[in-house]
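S.K.: my questions are about this predicted structure, shown below with the sequence.
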Amino acid sequence: MRQVVSLLLVLGQVLFVASSTDQLMTNRGSSKQPLFSQKSKTKLQILYRLCLSKAPDFVYATARPSNQSMPHKFSLVILEINSGSFFVELERVDQASGWDTMITVDWFLYTGIALVHGKRMFWLPDLSGTKTMNQEQSAMYCTNRGAELADIADKETYKLIYNHIAEYHMYNTKIRSYVHAWLASKYNPQTRNVTQSNGEPGFNGDGKWRQPSYPSSSIDNTVLAVRVRYYDSQDGGLLNFPPRQALRACTVVCSMKLLPNL
C-alpha cells in the first residue's frame, strides 16, 4: 500500500483576493514535516489550511530539505488538485535512495484566469475596462497588487501574452476594437536592442512590430507597449513610445514569480 502523509502547513500568505473587477485570487505557503521514506519515491498530501470554495485552477510546488546544508535534492510532480489539499509524488534525485529528514514544500496557487510561463504568472487585473495610462502609471497599477509590470523575454513569451490578451480581454467593440498594454522593457532606438527590467536582453520584435510605423527611430521612444486588435492581427504588434506618453485604451498585464526563490 502506498503511504500518503499529510504535511502540516506552517506558513500561508494571501497575495491577492478577487473582487468585482479583479478576477484572480492567489496564495503562497510552505509546509514542513519530518519525513521518512525507504524508497526514493513517495506520495504526499499537502494541506492548504485555507477555506477554498473549490479546487484552485493552478498549483505549483517545489520540495527541499528544511536543513539547507543537507545534500538531498527532490523533484515533485503534482498528481491531483482538490479544494482542501493537493497530492504529489516526491522523488529524491541526488541519489537513488530514501531519506529521513525534515522536508519543506513551498507552494503557490491561483483561482481565476492567468497564464503561467517560465515560472512566472501573467494576468490581466481588469478583464474588461480600459484606461488612458503612461508606462509609469501602468507599472504602479501592478505594484499596488504586489506584482510587476510584465516583461517579454522572447518570441514565445510574446505570442503567449498577445494571445492571452486577445482571448480574455473583453473588448467594447462599440467604442474601439483594440487594446494597448505597456511593458516593463526598455528600447534603444540607436542599437534597436531591448532590455528587460532585470537587465537581461528582451524580445526585440523579430517581425512582431506594428507596421509600418514601428519601431520608431526617435531617440525619445524608449519604452515598449503591445497593441492587440480584436479582429485584425496585422494591426497588432510591438510599439515604442516616450516613457510619459499616455496611451488610450490601455489594459495592464502584471507578472509575479510563482515562488520568491525561483
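M.R.: The structure has been received and is ready for your questions.

S.K.: use CA for all of it now, contacts and neighbours both
M.R.: OK.

S.K.: now residue 241: closest residue in space, sequence neighbours ignored.
M.R.: residue 221 (4.1 Å; CA to CA, 6 or more residues apart in numbering).

S.K.: one more: residue 32?
M.R.: Nearest to residue 32 is residue 104, by CA to CA, 6+ apart, at 4.6 Å.

S.K.: quick one: contacts for that neighbour?
M.R.: For residue 104, the contact set (CA atoms under 8 Å, 6 or more residues apart in numbering) comprises 30, 31, 32, 33, 63, 64, 65, 66.

S.K.: next up, a structure to set beside the first:
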Amino acid sequence: MIGRESQQFYSYSTKSSIKTKIGYKMCLSSVPSYIYATVKATESSLPHTFNVTVLDVKESYFEVELKRTDISEGWNMFVTVDWNMYTGDFLVVNNKAIWLPDVFTVSTDLNRENAAIDCNKREGQLVEIADKRSFKLVYNYVRNNFQFEKQEFVDFWLGSSYNILTSQVTQSNGEHGYNEGWHPGGWPKNQLGRTGLIIRVASPDLRRDHGMGNLDPFNLHTVIKLCALEID
C-alpha cells in the first residue's frame, strides 16, 4: 500500500518554478493512487526552500512542479526529492491516508494496544475522528469497502479516548475528538475503565446497530483492522 523513495538529481531553472518528471526506482503493476512529495537542497547549508505540486501520476513516473519559496529566483544545484506513494483503495481525511489492511479477513480479538501495534508495523496508527464530516467519511469507507459476507456489523478501535467523568472525547494528540454518533443502545457507558473507543459499522444490508461505543481498552474485543498514516 505504501512505498517510500528518495532521489537526488541536478536541477537548473532560470525562473522560480519548473516542471520535471521523476521516475520510480521500482517496477509497479499499476498506477499509484496518490503521491506526496517534498524537495530540498541536497546541500543542507543552502537557503533554498521549495513547494512541490504533483501534477500527474503515471505507472513509471510522476510529474511535479518545483517552486522556490525563499525568494523568487531560479537555482542551479543538486536537489533531493523524497516521496511516499500509495496504492490500492484508501481514504484521505485531514491529511491522513486511511485504509483497511485486509478487506476480507474476519474480525480478530484485539485490545486497543495490540491494534495500535499492528498499525505501527504497517507504519501507521489508529484512526482518529475529529468531527462529523470525518465520522461520515470513515464510516462510509468501511461500509463500502469491507467484505462483510455473513457479518451484520464490524467494529474497529479508534486512537481517541473517552473520559467518563467529563464525558469528553480526546484524540491522541490532545485535541478534542468527535463526541456524537453514539450507538443508540445507551452509549456511552459511564462505567469505570471504559476509556477506549470503537466504531461499529453496519453492513450495507443493515441500517441499525451502529455508531460509537466506549470499552475498556485493555480488554480483548472482536475488531477489524483500520489504520491511518500522515501524508504530509
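M.R.: On my side now, so go ahead. In this text, all values refer to a predicted model and were calculated from it rather than measured experimentally.

S.K.: which position in the second structure aligns with the residue nearest to residue 32 of the first structure?
M.R.: Counting by TM-score structural alignment, residue 104 of the first structure corresponds to residue 80 in the second structure.

S.K.: just checking, that match is part of a strand?
M.R.: Yes: under DSSP: H, G, I helix; E, B strand; the rest coil, residue 80 of the second structure sits within a strand.

S.K.: can you tell me the centre-most residue of the second structure?
M.R.: Centroid-nearest residue in the second structure, with CA atoms, centre = their mean: residue 97, separated by 2.5 Å.

S.K.: now the counterpart of that one in the first structure, what's its secondary structure?
M.R.: Using TM-score structural alignment, the equivalent of residue 97 of the second structure in the first structure is residue 121. Judged by three-state DSSP, the three-state class of residue 121 of the first structure is strand.

S.K.: show the contacting residues for the counterpart of the residue nearest to residue 241 of the first structure in the second structure.
M.R.: Aligned by TM-score structural alignment, residue 221 of the first structure pairs with residue 194 of the second structure. Contacts for residue 194 of the second structure were tallied using CA under 8 Å, 6+ apart; they are 162, 164, 214, 215, 216, 217.

S.K.: look up how far residue 227 of the second structure lies from residue 194 of the second structure.
M.R.: From residue 194 of the second structure over to residue 227 of the second structure the distance is 22 Å, taken as CA to CA, to the nearest Å.

S.K.: now swap in residue 116 of the second structure and tell me
M.R.: Using CA to CA, one gets 8 Å for the distance from residue 116 of the second structure to residue 227 of the second structure.

S.K.: tell me roughly how far the longest helix belonging to the second structure lies from the first structure on average.
M.R.: Across the second structure, the helix with the greatest residue count (assigned by DSSP state H) is helix 132-145. Compared with the first structure after the fit, helix 132-145 of the second structure shows a mean deviation of 1.6 Å (mean CA distance after the TM-score superposition for the first structure).

S.K.: residue range for that helix in the first structure?
M.R.: Residues 155-168 of the first structure are matched to helix 132-145 of the second structure when aligned by TM-score structural alignment.

S.K.: mind listing what's buried in stretch 198-214 of the second structure?
M.R.: Of all the residues in stretch 198-214 of the second structure, those buried under the rule 16 or more other CA atoms under 10 Å are 198, 199, 200, 201, 202, 203, 210, 211, 212, 213, 214.

S.K.: pull the contacting residues for the equivalent of residue 242 of the first structure over in the second structure.
M.R.: In the second structure, residue 242 of the first structure lines up with residue 216, judged by TM-score structural alignment. Counting by CA under 8 Å, 6+ apart, residue 216 of the second structure makes contact with 193, 194, 195, 196.

S.K.: so what's the first one up against?
M.R.: Right, residue 193 of the second structure. Residue 193 of the second structure sits next to 215, 216, 217 when contact means CA under 8 Å, 6+ apart.

S.K.: what's near enough to touch the first one?
M.R.: Right, the one you point to is residue 215 of the second structure. With CA under 8 Å, 6+ apart, residue 215 of the second structure has these contacts: 193, 194, 195, 196, 197, 198.

S.K.: closest one of the residues you listed to residue 22 of the second structure?
M.R.: Using CA to CA, residue 198 is the member of the contacts of residue 215 of the second structure that lies nearest residue 22 of the second structure, at 40.9 Å.

S.K.: packing partners of the host helix or strand of residue 61 of the first structure?
M.R.: Taking DSSP states H and E as the definition, residue 61 of the first structure sits inside strand 58-65. Under the contact criterion of 3 or more CA pairs under 8 Å, 6 or more residues apart in numbering; DSSP states H and E, strand 58-65 of the first structure touches strand 74-81, strand 99-111.

S.K.: please identify the most buried of the ones you listed.
M.R.: Comparing those by mean neighbour count (mean count of other CA atoms under 10 Å), strand 99-111 comes out on top with a mean of 19.

S.K.: that one vs the second structure, average offset?
M.R.: Looks like 1.6 Å for strand 99-111 of the first structure (mean CA distance after the TM-score superposition for the first structure).

S.K.: buried stuff in the longest helix of the second structure?
M.R.: Across helix 132-145 of the second structure, burial judged by 16+ other CA under 10 Å covers 134, 135, 138, 139, 141, 142, 143.

S.K.: check stretch 36-55 of the second structure too.
M.R.: Across stretch 36-55 of the second structure, burial judged by 16+ other CA under 10 Å covers 37, 38, 39, 40, 41, 42, 48, 50, 51, 52, 53, 54.

S.K.: ok, back up a step: could you dump the contacts of residue 216 of the second structure into CSV with distance to residue 89 of the second structure and secondary structure added?
M.R.: Shown next, in CSV, are the contacts of residue 216 of the second structure (distance: CA to CA, whole Å; DSSP: H, G, I helix; E, B strand; the rest coil):
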residue, distance to residue 89 of the second structure, secondary structure
193, 35, coil
194, 32, coil
195, 31, coil
196, 27, strand
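
S.K.: just the closest of the residues you listed to residue 25 of the second structure, please.
M.R.: Nearest to residue 25 of the second structure, judged by CA to CA, of the contacts of residue 216 of the second structure is residue 196 at 41.4 Å.

S.K.: surely the closest one is in contact with residue 164?
M.R.: No: using CA atoms under 8 Å, residue 196 of the second structure makes no contact with residue 164, being 10.4 Å away.
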